[in-house]
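[1] turn this into a structure:
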Amino acid sequence: MKSAAQTADSTSLFGEHTDEAECRRFQAAAEIAGRKWTALILLAGVRGAERFSEYRALAEGISDRVLSVRLKELEQEGLILREVTPTTPVQVRYRLTEAGSELIEVLHPLVRWGSKWRDA
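    Coordinates of the predicted model:
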C-alpha cells in the first residue's frame, strides 16, 4: 500500500493520477505560455490585429525583430496561422488558431489570480 507521501506525489490537485509524461506536457505548455510577449501577442490577435504593424502597435514595447521571431515560434506551436496573399506587394496576415484562442481562455484565470495576489 502507498504511503500518503507517495500518493501525493502521483496525484494532482484534482485527484487524478499524474504521470511523468503529463508533467512534461504541462512543462512544455507552461514554457510556451510563459515566454515573454506570448500573452501580449495573443491578446493583440484577440483584439483584431492581423498585420505585423497592428501586432507591433498593440504589443507596445516589442521590437520588430523579437515580434518576427515570436510570431514564427507561435506559428510553429500552432497558436497563430500565417496567411500569405501573393499580391504586389505581398500581404501577410496572422490570425489566432483555435489552440491560440483556447490558450487565451486558459490564461484568464491565471491573470485574475495574479491580479488578486499582486494587489494584496
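[2] contacts and neighbour counts: CA atoms only from here.
    Noted.
[3] so which residue is smack in the middle of this protein?
    Nearest to the mean C-alpha position of the chain, counting by CA atoms, centre = their mean, stands A33 at 3.7 Å.
[4] ok, that one touching I41?
    No: using CA atoms under 8 Å, A33 is not in contact with I41; the gap is 10.9 Å.
[5] before we go on, could you also do this sequence so I can check it against the first one:
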Amino acid sequence: MGEEMQRPPLCNKVEHSYQLIGKKWIGLIIHSLLEEPKRFSEIHAYIPDLSKRVLNERIKELEESGIILRNVIADRPVRIEYSLTRKGNELGKALKAVESWAEKWL
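    The predicted model follows:
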C-alpha cells in the first residue's frame, strides 16, 4: 500500500480556524468586543438569546485560543472585563469583511 498523503500545515490551520469561528455565538461575542472591553453581563445583554452557560464556555474557548483576554479590575467590588487581544482584533477585522458581505448579499 502507498503512503498516506499528509495535508499541508496551512490546511490544518485553516480547518482549525473555521471550526473555531463556525461555533455558534463566537462571531457575535467577538463582534460585541470590537469597540471596547465589556463585562460578562454586558456581553450577555448584547446577545440575549445566548445562555449564560454557553457564553461562559465560549469565553473560556476564546481565552484558551488567545483571542480574548480576561481583565480583573481591583475595584470594590472586583470587576472582570473581557477584551480582544491583538490576535482577536485581527480576527475581528476579518469578520467585519464577512459582515459587509452579509449586508450586501443576505
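[6] report the mean deviation for the helix ranked longest in the second structure after fitting onto the first structure.
    When secondary structure is assigned using DSSP state H, the longest helix within the second structure turns out to be helix 86-105. With the two structures superposed, helix 86-105 of the second structure lies on average 2.0 Å from its match in the first structure, counting by mean CA distance after the TM-score superposition for the first structure.
[7] residues in contact with that helix?
    Applying CA atoms under 8 Å, 6 or more residues apart in numbering, the contact partners of helix 86-105 of the second structure are G27, I30, H31, L34, G66, I67, I68.
[8] a markdown table for those residues, including secondary structure, neighbour count and distance to S41 of the second structure?
    A markdown table is the format used below for those (DSSP: H, G, I helix; E, B strand; the rest coil; neighbours: other CA atoms under 10 Å; distance: CA to CA, whole Å):
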| residue | secondary structure | neighbour count | distance to S41 of the second structure |
| --- | --- | --- | --- |
| G27 | helix | 17 | 17 |
| I30 | helix | 23 | 15 |
| H31 | helix | 21 | 15 |
| L34 | coil | 18 | 16 |
| G66 | coil | 14 | 21 |
| I67 | coil | 20 | 19 |
| I68 | strand | 24 | 16 |
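[9] mind putting those in TSV, distance to H16 of the second structure included?
    Formatted as TSV, the entries for the contacts of helix 86-105 of the second structure read as follows, by distance: CA to CA, whole Å:
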residue	distance to H16 of the second structure
G27	15
I30	17
H31	20
L34	22
G66	14
I67	14
I68	17
